[in-house]
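1. coords please:
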Amino acid sequence: MAGRTLYRKLVDSHTVVALDADNVLLYADLHLMNEYTSPQAFAGLAGHGRAVPAPGQQLAVVDHIIPTHAEAPRVIRDPASALQARNLKRNCEAHGIPLFDTNDPLQGIEHVIAPEHGMIRPGMVVLCGDSHTTTYGAFGALGFGIGTSEVEHVLATQTLVYRVARDMRIRVDGELPGGTTSKDLILHIIARIGAQGARGYAVEFTGTAIRALSMEARMTLCNMTVEAGARGALIAPDETSIGYVLARAPDIDAGQARAAWAALKSDDDAGFEAELAFDAAAVAPYVTWGTSPDQAIPVGARVPAPAEAADAIAQAAAERALGYIGLAAGMPLEGLPVQRVFIGSCTNGRIEDLRAVAAVVRGRKVAPGVRAMVVPGSGAVRAQAEAEGIAALLTGAGFEWRKPGCSMCLAMNDDVLAPGERCASTTNRNFEGRQGRAGRTHLMSPAMAAAAAVTGCITDVRRLEIEHV
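-> You can find the predicted model right below:
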């Protein structure tokens, strides 16, 4: 019998029944919800008189539409957003579903709070009405986003009709150079393979560079793999991920867990439909120049000409992107002035990210003419950053210290770019209007965003003297 990949082991162990050659009925260990993608699902349940049979395997959070300005208690003043939050609370109470509500001290972004509370464990299948559910692959768990109609199906049955993906393995060996992070690594990979380079695949990351990453860095990597079109991202569990989970889940029998999780890896003779390899030493700090995450280059490079694109469609996309972002072929990114800096999101709103920002900011001030905000990914991250003195350092330097939420990542609250404003952002997408109508987004790492904040322009963070403590 041929060996199996980690992805196939997870799918096989959660298959209730094979529906045909390509589709299975997949069991979900955990289902996450937010106020934005769940209302129609609950309405569908009510319309058919259905209950939620496994409320303990659901978790809901208010994160997309919630304001982040520092007021206590927080009040959602936008009527439509307030209605979404009230509906989520009412639906959760009706079905007995746990909810991190607006003023819960542990409220935060769904993809930040679930791991930090030990809810994500190796071998699980985790679903959510949000595309960045791929984050959980950092734990050796299969996570992916689903649509609203599928949310209803999962609520009613704890299962999903699922089309099995193909297997891709991406090996990254070597050591990331100083000043670079997993955010730079994933932008490097996406820029190389394209926004559709992993379409239809579940990607397993392996190699010495991957094993050297912290859990926060692995979550960033898996979070953004969806930007290459991937249907899932996975890293086999090791002592880094197992230790992280055991420290946050005291209910687990460590001995039994280690024995079970040891089998969560691809067999030596497992076959992959596609295999790619990258050298970590070749990664530099990356910045996006266009309106797709794959339109990214090293910070020291110049904006490519549309004529260099692979085909006519990519060329047209590049021309449109340059028109929107206000750049021209051949321009350098380094030195480009920014008016806004946003640090946060489910990609880069964890404590490790904020520590990296603090290291750059220490001894410096936000540059004149720049509005810089930091939005922690959760109440726990916010409290930890305050306890470590990070919050005081940042506010003393001129940053806005906000409350947790998705915030300007997708501008569904009042954290919005004005038309024409250029933003150095640690988020995951730079689409037209993503952070505000006619706003211009440049994706980069937290350290790079911090460097932009204190210099007033896109700056290679490696040029700054940084005192690590």
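2. make it CA atoms for all contacts and neighbour counts henceforth
-> Will do.
3. list the contacts for Thr102?
-> Each residue near Thr102 by C-alpha atoms under 8 Å, 6 or more residues apart in numbering is listed here: Val62, Ile66, Arg74, Val75, Ala85.
4. gap between it and Pro73?
-> 9 Å (C-alpha to C-alpha, to the nearest Å).
5. which strand or helix spans Ile384?
-> Careful, residue 384 is Gln and not Ile. helix 379-387 (DSSP states H and E).
6. okay, now Cys92: neighbour count?
-> Using other C-alpha atoms under 10 Å, the number of residues around Cys92 comes to 18.
7. so it sits against Pro98, correct?
-> Yes - if you go by C-alpha atoms under 8 Å, Cys92 and Pro98 touch, sitting 6.7 Å apart.
8. circling back: the helix or strand following the helix holding Gln384 packs against which elements?
-> Using DSSP H and E, the helix or strand that directly follows helix 379-387 along the chain is helix 390-397. The helices and strands touching helix 390-397, judged by 3 or more C-alpha pairs under 8 Å, 6 or more residues apart in numbering; DSSP states H and E, are helix 351-361, strand 400-401.
9. follow-up on the earlier one: including distance to Val11 and neighbour count, could the contacts of Thr102 go into TSV?
-> What follows is those, written out as TSV (distance: C-alpha to C-alpha, whole Å; neighbours: other C-alpha atoms under 10 Å):
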residue	distance to Val11	neighbour count
Val62	29	27
Ile66	35	28
Arg74	41	15
Val75	42	14
Ala85	33	25
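10. second chain to compare with the first, below:
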Amino acid sequence: MRTLFDKIWDSHVVQNVTDGPAQLYIDRLYCHEVTSPQAFDGLRRRGLRCFRPQNIFCMPDHNIPTHDQDKPIADPVSRKQVETLKSNTAEFGLSYYGVMHPDNGIIHVVGPEKGLSLPGMTIVCGDSHTSTHGAMGAIAFGIGTSEVEMVMASQCVLQQKPKTMRITVDGKLAQGVTAKDLALYLMAQLTTSGATGYFVEYAGEAVRSLSMEGRLTLCNLSIEMGARGGIVAPDDVTIDYVRGKDYAPKGEAWDEAVAYWRTLRSDDDAVFDKEYRFCAADIEPRITYGTNPGMGIGISESIPTLDKIDKDSRVSFEKSLDYMDFTPGQQLLGHKIDYVFLGACTNGRIEDFRAFASVVRGRRKHADVVAWLVPGSWSVMRQIKAEGIDKTLADAGFEIRQPGCSVCLAMNDDQIPEGKYCVSTSNRNFEGRQGREARTILASPLVAAASAIAGCISDPRELLQ
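-> Model prediction:
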């Protein structure tokens, strides 16, 4: 009667603290430049080394520019953070994929594509979107800097066991509806705090029908519902994705691993602390209108009117619309935009670029739209070129930038100017997230592509017919 989460968690518990947390063994620690410096300093102060350095992988992604990466980083703060990570990894003997390294990229994109993230693992990183790796059939979650230090020193972390939730989505997603739309729909239904304290297992035909990259997008956004993380049971899709990857098991070890991975599923009589069920047919392409990812609507719908909003939430609702310069009851289809961003750990994979290219092929980018197309890794960049996607995009008037987190967050050179609207495939639309006073509309790669062509928020289904 155990859930998939229970099975993986229980197999990694070193000991349970009486009336306290569990000491959980961690298979993989990922580090980037923003949340690791204090952890390394803590080890130095205590005269400690990393307990299992072979299980730690590091790369810069948040602060790096997406152009001229062969030159020194212009911003002194960003340059200092990236240089500090490089020197720390050298001092502590850790695997490091630096700027311009062929394996560099956003850490939550590189982990799965290299086979570093595998079914049955426990995976942590000092970044909330570590939940991404749960798509592999792993327990993956973000931790704080002091916990990063704890894992470096002991390969364990102290954690309270979360409650379990299962979200089942019946049926298949319609044409033009993606994993991003599914995630935005769930956030709107459950709110951004609806899964707080839970670890979510995604199930049902709609989830099983997703590609691995779609599952990565779905789990990436679990944190935006307040969840500790998200997970999808490994199946043939997972196994086929992992097969042959650099860090995947080989030979007899592969056969043994696959046999184990096939046991990683919730028992038929498993009991979850909470369950939800939704119908895929109810979901259309989605966009957000507010300043949290749960403030979203179907692309054909209108922003809710004030009478549809709970009285306790009306002040924040009106504040959010004021920031976005929208009004209750307004329809956003056709609303003029200024920027489009394709990328981030949410939608910066090769499948996302294929989807974007499928819409813009044979068309031209609107002259008034600035488009930033940023691969999630150098591996994705190589695939883009190998498949000729770069030519398709160039013919349509688009340029591809170098890999990095880019304008997902205002922590590098890529920032949306004040008051401008950006249709973004990233994960958060908080005030100032993409630049001071920038206005973010979250959407799928298909919606982003259609909007880039039209110069306004557009329904991709019209271009896919």
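11. onto which residues of structure 2 does the top helix by length along structure 1 map?
-> Counting residues, the longest helix found in structure 1 (DSSP state H) is helix 79-95. Counting by TM-score structural alignment, helix 79-95 of structure 1 falls onto residues 76-92 of structure 2.
12. mean distance of the matching stretch to its aligned residues in structure 1, please.
-> Compared with structure 1 after fitting, stretch 76-92 of structure 2 has a mean deviation of 0.7 Å; criterion: mean C-alpha distance after the TM-score superposition for structure 1.
13. which residues are contacting that stretch?
-> 32-34, 36-37, 40, 49-50, 53, 58-60, 63-64, 72-73, 95-96, 98, 411-412.
14. return a ChimeraX selection command for the buried portion of those.
-> Under the burial definition 16 or more other C-alpha atoms under 10 Å, those of these that qualify are selected in ChimeraX by:
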select :32,33,34,36,37,40,49,50,53,58,59,60,63,64,73,95,96,98,411,412
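15. out of the contacts of stretch 76-92 of structure 2, name the ones that lie in helices.
-> Those of the contacts of stretch 76-92 of structure 2 lying in helices (DSSP H): Pro37, Phe40.
16. and Pro53 of structure 1, what pairs with it in structure 2?
-> Checking TM-score structural alignment: Pro53 of structure 1 goes with Phe51.
17. does its match touch Ala153 like I think?
-> Yes - using C-alpha under 8 Å, Phe51 of structure 2 is in contact with Ala153, at 5.2 Å.
18. between those two, which has more neighbouring residues?
-> With neighbours defined as other C-alpha under 10 Å, Phe51 of structure 2 and Ala153 compare such that Ala153 has more, 21 against 15.
19. structure 1: which residue goes with that one?
-> So Ala153 of structure 2 corresponds to Ala156, using TM-score structural alignment.
20. wait, its match sits on Val52?
-> Yes - at 5.2 Å, Ala156 of structure 1 counts as touching Val52 under the criterion of C-alpha under 8 Å.
21. against structure 2, where does stretch 322-333 of structure 1 fall?
-> Taking TM-score structural alignment, stretch 322-333 of structure 1 hits residues 321-332 over in structure 2.
22. from Gly197 of structure 1, how far off is Ala230 of structure 1?
-> With C-alpha to C-alpha as the criterion, Ala230 of structure 1 and Gly197 of structure 1 are 8 Å apart.
23. I meant His31 of structure 1, not that one.
-> Counting by C-alpha to C-alpha - His31 of structure 1 and Gly197 of structure 1 are separated by 28 Å.
24. likewise Asp238 of structure 1?
-> 27 Å.
25. quick check: Trp261 of structure 1 touching Gly123?
-> Yes - the criterion here is C-alpha under 8 Å, and Trp261 of structure 1 meets it with Gly123 at 7.1 Å.
26. the more surrounded of these two?
-> Neighbours were counted for Trp261 of structure 1 and for Gly123 using other C-alpha under 10 Å; Gly123 has more, 26 against 17.
27. what lines up with the more buried one in structure 2?
-> Match for Gly123 of structure 1 (TM-score structural alignment): Gly120.
28. same check, this time on Gly140 of structure 1
-> Aligned partner of Gly140 of structure 1 by TM-score structural alignment: Gly137.
29. what do you get for Leu106 of structure 1?
-> Using TM-score structural alignment, Leu106 of structure 1 lines up with Asp103 in structure 2.
30. wait, a strand at that match?
-> No - counting by DSSP: H, G, I helix; E, B strand; the rest coil, Asp103 of structure 2 falls outside a strand, being coil.
31. follow-up on the earlier one: ok, the match of Gly140 of structure 1 - contacts?
-> Leu118, Pro119, Gly120, Met121, Ile231, Val232, Ala233, Pro234, Leu264.
32. Glu204 of structure 1 in helix, strand or coil?
-> strand.
33. quick check, it in contact with Arg169.
-> Yes - the pair Glu204 of structure 1 / Arg169 is scored as a contact, 4.8 Å apart, by C-alpha under 8 Å.
34. neighbour count: those two, which is higher?
-> Higher neighbour count among Glu204 of structure 1 and Arg169: Glu204, with 26 against 21, using other C-alpha under 10 Å.
35. quick one: contacts for the alignment partner in structure 2 of that one?
-> In structure 2, Glu204 of structure 1 lines up with Glu201, judged by TM-score structural alignment. By C-alpha under 8 Å, 6+ apart, the contact set of Glu201 of structure 2 is Leu4, Phe5, Thr164, Met165, Arg166, Ile167, Gly230, Ile231, Val232, Ala233.
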